[in-house]
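*Asks:* starting from these lines, generate the structure:
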Amino acid sequence: MKPLWRLNKYLYKYKGLLLLGILFTVISNIFVIIPAQLVRLAIDYVVESAVIFKPLDLGGLGDIASENFLKFVLVFGVLILVMALLRGFFLFLIRQTIIIMSRRIEYDMKNEIFKKYQNLSLSFYRKNSTGDLMARITEDVSRVRMYLGPAIMYGLNLLILFPLVISYMIMVNPELTLYSLLPLPVLSISIYFVNNLINERSEKIQRSLSNLSTFTQEAFSGIRVLKAFVRENDSVRDFSDASEEYKVKSIRLTRVNALFFPLIMALVGISTIITVYIGGLQVINGDIGYGVIAEFILYVNMLTWPVTSLGWVTSIVQRAAASQTRINEFLDEENNIISTEDAKDEIHGTIEMKDLSFVYPDSGVKALDQVSFSIQSGQTLGIIGTTGSGKSTIANLLMRMYDPAKGQILIDGKPIESFDISHLRKNIGYVPQDVFLFSDTIGNNIAFGLDHTEKDIIEQAAKDADVYKNIVDFPKGFETMLGERGITLSGGQKQRVSIARAIAKEPKILILDDCLSAVDTKTENVILNALKKIMKNRTSVIISHRVSSAKLADQIIVLDDGKIIERGNHQSLMEQKGVYAELYEKQTQAGESVDSDL
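*Replies:* Below is the predicted model of the structure:
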């Protein structure tokens, strides 16, 4: 239960609903016990009335006596019906309090977890899969809700009803109470084991269904590849195998489920037989009346579900504790990317890196080694290098997605750690290499970094990114809805929309992380020329494996295996006839070769 203690703050928050639920549970159980007593009185009354009816009938008073007897029986029937209706009404109120409480706590928990996700560092997401993150905010929270709702509701019902019923039964007949309740502990233990089997097999089915869903999603997402390689039949066969596994596990679960109600009915039947047998012997001996047997049979049936639910509730609590443990693991995660001063000074854009070294904490890969450079406000820095040379790592460090192991980053002469993180990132326009667009309109995607959507700013950003003409050619223009991850657009269009999104917020620092890789040389030149006037007033960092993207920069550094091997401007680097010059010549020749082939 220890992992579930963290939920006490929610129970305290909604203590009003919980206390009302407890009150309604007590009242509803009172209306359960009273009908059983009324049945006993009614049966005893009928039996006694039958004894005196014959003498009255012989004396000519049979019709009057019969009418009076029926009136009293009708009164008992109406009272029992009223009790049942009142119990039903208070059961409704129990669900309107405790179950609603659990739904509100579920809402609060999901919001708390999602907010925690948003505030964790990028390294957290590198360590944990998306599926696991989704499972904890959906599956695990749902299991915890079962503890907060049904488990508490049925647990309270058991704790309240059991003492009430047992005390009434002992008051009426202690010996008959002992015999009639003998099978109930066996019932509870049996249900506990059956529930464990059901839960175990349910989890296997859940994993099998998850695998089936993942397989189906990949098949649909990669349908072009499947068709291109003519693997449709293989895909159908693999799906059939996965479906067969799911079917077998589902049938195994159905077989266990089939034990549930027969087991309950068998043990309740045994309890009823014992009650009738022992009660019958006591009736013969004159110790009790006929009505007591009927009353005890009703009590046994009243206790059947609470005792049955004991095993079920125990199982729910176990699963909820396991799920809450998983949730607590994420809630206890600490974000080490914090601001030391929460400074919100105006950012002008001067950047300086001093002897920067960085090792990715999750993989141990050394990405940067003693890197130093500086850029004045309004200048442009080009970073050239092959894949894995550490180019994107510099972008991540400037965005404070990570903090360096050694060295220092200064923004306008102040340590980057001193700035408020949100303030820093609002002043940086970032265009990632792996473009991500949301399933929203093109206009809203471009305006994603803006506090207020302004049509003029969006359109100008689209023009600067050379994507305006493409957008207005769509039937709905800027209101065109994009598919998942922007699948509606081509690769080049997605990258240009991403550039427009970055420059729409008018950042002080603009970082282009190899964002022109999906466009041809001609389009690249058009975008760069359009960006020239934008980059004049802000510090820009152009990261690329193409020399053509960075040749207009005021300063260029060439990275190799995390180290700076060359630095200068385009002219000076060409004169050095080193790695940069060699790379430029190769890419220029390759471009000319492609043009001649076309």
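
*Asks:* contacts and neighbour counts: CA atoms only from here.
*Replies:* Fine.

*Asks:* from Arg207, how far out is the residue nearest to the spatial centre of the chain?
*Replies:* For the chain, Ile137 is the residue whose C-alpha lies nearest the centre (Cα atoms, centre = their mean; 2.2 Å). Ile137 sits 16 Å away from Arg207 when distances are taken as Cα to Cα, to the nearest Å.

*Asks:* repeat that for Leu482.
*Replies:* With distances taken as Cα to Cα, Leu482 is found 32 Å from Arg207.

*Asks:* need the contact list for Thr380.
*Replies:* Contact analysis of Thr380 by Cα atoms under 8 Å, 6 or more residues apart in numbering lists 535, 539-542, 553-555.

*Asks:* hmm, back to that, I'd assumed Ile113 was in contact with the residue nearest to the centre of the chain.
*Replies:* Yes - counting by Cα atoms under 8 Å, Ile137 does reach Ile113; the two are 6.7 Å apart.

*Asks:* also this sequence, please, to line up against the first:
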Amino acid sequence: MKSLSYLNKYFIKYRWRLLLGLLFIVAGNYFGAKIPVFVGKSLNFLSGKTELSAGQTLFWTVLGLAGLVMLFNIIKGFFLFLTRQTLIIMSRYIEFDLKNEIFEKYQQLDYAFYKKQSTGDLMNRISEDVSQVRQYLGPGIMYTANLIALFPFCLYEMLKINTELALYALAPLPIMATLIYLVSNRMNKLSKDVQQEQSRLSTLGQETFSGIRVIKAYIQEKHARQNFETSSQSYLKKTMRLVRTNALFMPTISLLIGTSTLLSIYMGGLLTYGGTIDTGDIVSTILLIYNLTWPFASIGWVTSINQRAAASQERINEFLRTEPAIKNQTETPLEPFRELRFENMSFRYGPDSPNVLSDINFTLKRGETLGVIGKTGAGKSTLLQMIVRQLDPSAGKVLYNSKNLSAINLTEYRKQLSIVPQDVFLFSDTIHNNIAFGALNFDTVTREEIVNAAKNAHVLHNIEAFPDQFETVLGERGVNLSGGQKQRVSIARALIRKPDILLLDDCLSAVDTETEEIILRNLQQLNRENQTTSVIVSHRISSLRNADYILVLEDGKIVEEGKPADLLLTNGHYRELYDKQLFEEPKVFED
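*Replies:* From the prediction side, this is the model:
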């Protein structure tokens, strides 16, 4: 249960709701414990075991006791209502806070973390795991506190009736406590197994839904169904182990409570025969035992809840303890961008991994356009991630105006950037909101800015062709747009920020050469007007026609660099790529 101690800060935050809820539980159980006593007294009056005082009549005495029973039941129910209004609502508030804390952590963690995690597992932690924890925060605490509060009241009333009878009635309870202790460790292990398997099942489901078009295209529905069924069977098997273990609690506790009731009747009968107690006292004792039946029977259920919550909170804690490798080290205001310089920069993903980039040296000045070209796997996209500081160098430096990139205000630095990634991502929202997402202030973006960004990305005519135009709602990841349209909407999203540094990661691969020419011409015009610095990554020579300087990457190293015209004269890698693509697409190079 140590993992659940993380939640103590929330108990402190909502301490008044917690304290009031516990107070209402105590008050409700006080009245609940008195009800069996009044019932027993009524029976004693009716059976003549208790004599009436002077002026009392049997009818009005019993009616008064019945009235007290009804009144105390109403008061008990009222306090139960207040308990739920405090403790259960508190659990919902904490659930809300915990989900927001986890989501905030998701946004803090760096690119390297997400390369190691599956989407299904991350979703499971913020949904199913938090739901399991909420059960502990609400019902778990409420029913545990209910037992702790009720037991002393019932014990007091039972001892007041007859100590010997109370001891016999309570004899099975230590056995119950021992059984709970023995089973709880097993339930904890099984709960962890169930949660891990559920994460795997969620991941498989998410991947299936995301790749449904590929599955249908290759007619692999049967294979996908078999994979899901195999994972479901594993989840079912592990869940049933937990259910079987949990199922032992209820019958065992009910048996022990029943044993306690039989002992009460038997010993009560002997004591009544000896004249020590009256019949109504036996009934009161049995009713007090029945009062304890559900609270004690709920121990198994509450233990299961708490063990599941502990397993879930441990998974949440593992995630919350993870520190991002990339952090903002300072809040110092950032000076205007002048240049970005790489000095002997190398990068690899781990100490035993080979270098993805090696000995990278270049300087990018404000207003320049840098082209980066190379074969697949040459390290082009990784180079852009180093510029954005999604990754830190394994060796060497990346300098912003002669300051190490890791030492400047990261938040302010990224405000100067816009990036169009190779893998375009669009939200399930309107086209308007997808473009406005790139602005520094989403809420103040004007319609004119949206239209201009779409026009410069040469996608305005496509958007206006839709019936709802900019209010067209996109499917998941922009599924109702073509590949080229998605790329151009993503470019519009980058342009609306009017960045100092624009990064384009092979983002024109899905457009035709005519459209590419229009977009590049628009970008060149914007660069001149705003003094924008651009880095264009591509495997197509045509995309780099307006570059001031070009880097040719191969196996993570710069094998050639220089101005485009100079590189054509060297008869090296760049000239080889140029000649191949000239032969394949002669129209691209006509101008």
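
*Asks:* fetch the TM-score of the aligned pair.
*Replies:* After superposition, the two chains reach a TM-score (TM-score structural alignment, normalised by the length of structure 2) of 0.91; 582 aligned residues with a Cα RMSD of 2.9 Å.

*Asks:* among the contacts of Thr380 of structure 1, which lie within helices?
*Replies:* Met535 (DSSP state H).

*Asks:* tell me which of the contacts of Thr380 of structure 1 you also see in structure 2.
*Replies:* Shared with structure 2 under both residues aligned by TM-score structural alignment, their matches' Cα atoms under 8 Å, the contacts from these are 539-542, 553-555.

*Asks:* farthest pair in these?
*Replies:* Pairwise distances among the kept ones among the contacts of Thr380 of structure 1 were taken by Cα to Cα; the largest, 11.6 Å, belongs to Thr539 and Gln555.

*Asks:* more neighbours: which of those two?
*Replies:* Neighbours were counted for Thr539 of structure 1 and for Gln555 using other Cα atoms under 10 Å; Thr539 has more, 24 against 21.

*Asks:* can you tell me what that one aligns to in structure 2?
*Replies:* Aligning on TM-score structural alignment places Thr539 of structure 1 opposite Thr533 in structure 2.

*Asks:* equivalent analysis for Leu79 of structure 1, please.
*Replies:* Leu79 of structure 1 maps onto Leu68 in structure 2, by TM-score structural alignment.

*Asks:* so the spatially closest residue to Glu314 of structure 2 that is not a sequence neighbour, which of the three states?
*Replies:* Once flanking residues are discounted, Glu314 of structure 2 sits nearest to Ser3: 5.4 Å by Cα to Cα, 6 or more residues apart in numbering. When classified by DSSP: H, G, I helix; E, B strand; the rest coil, Ser3 of structure 2 comes out as helix.

*Asks:* just give me the neighbour total for Ser3 of structure 2.
*Replies:* Count around Ser3 of structure 2 with other Cα under 10 Å applied: 16.

*Asks:* how near is it to Lys99 of structure 2?
*Replies:* 17 Å.

*Asks:* Asp560 of structure 1: neighbour count?
*Replies:* Asp560 of structure 1 has 20 neighbours, counted by other Cα under 10 Å.

*Asks:* how close does whichever helix in structure 2 runs longest sit to structure 1?
*Replies:* For structure 2, the helix with the greatest residue count under DSSP H is helix 279-320. Helix 279-320 of structure 2: mean distance to aligned residues in structure 1 after superposition is 2.0 Å, counting by mean Cα distance after the TM-score superposition for structure 1.

*Asks:* what segments of the stretch 251-400 of structure 1 are strands?
*Replies:* Assigned by DSSP state E, counting those that start in this stretch, the strands in the stretch 251-400 of structure 1 fall at 351-359, 366-375, 380-385.

*Asks:* between Ile137 and Ile113 of structure 1, what contacts are shared?
*Replies:* Ile327.

*Asks:* tilt between the longest helix seen in structure 1 and helix 290-331?
*Replies:* Counting by DSSP H, the longest helix found in structure 1 is helix 232-284. Here helix 232-284 of structure 1 runs at an angle of 150 degrees relative to helix 290-331 (axes from the mean of the first three to the mean of the last three Cα atoms, to 10 degrees).

*Asks:* how far apart are helix 232-284 of structure 1 and its match in structure 2?
*Replies:* Averaged out, helix 232-284 of structure 1 is 4.2 Å away (mean Cα distance after the TM-score superposition for structure 1).

*Asks:* and that helix, what other elements does it pack with?
*Replies:* Secondary-structure packing of helix 232-284 of structure 1 (3 or more Cα pairs under 8 Å, 6 or more residues apart in numbering; DSSP states H and E): helix 174-180, helix 183-221, helix 290-331.
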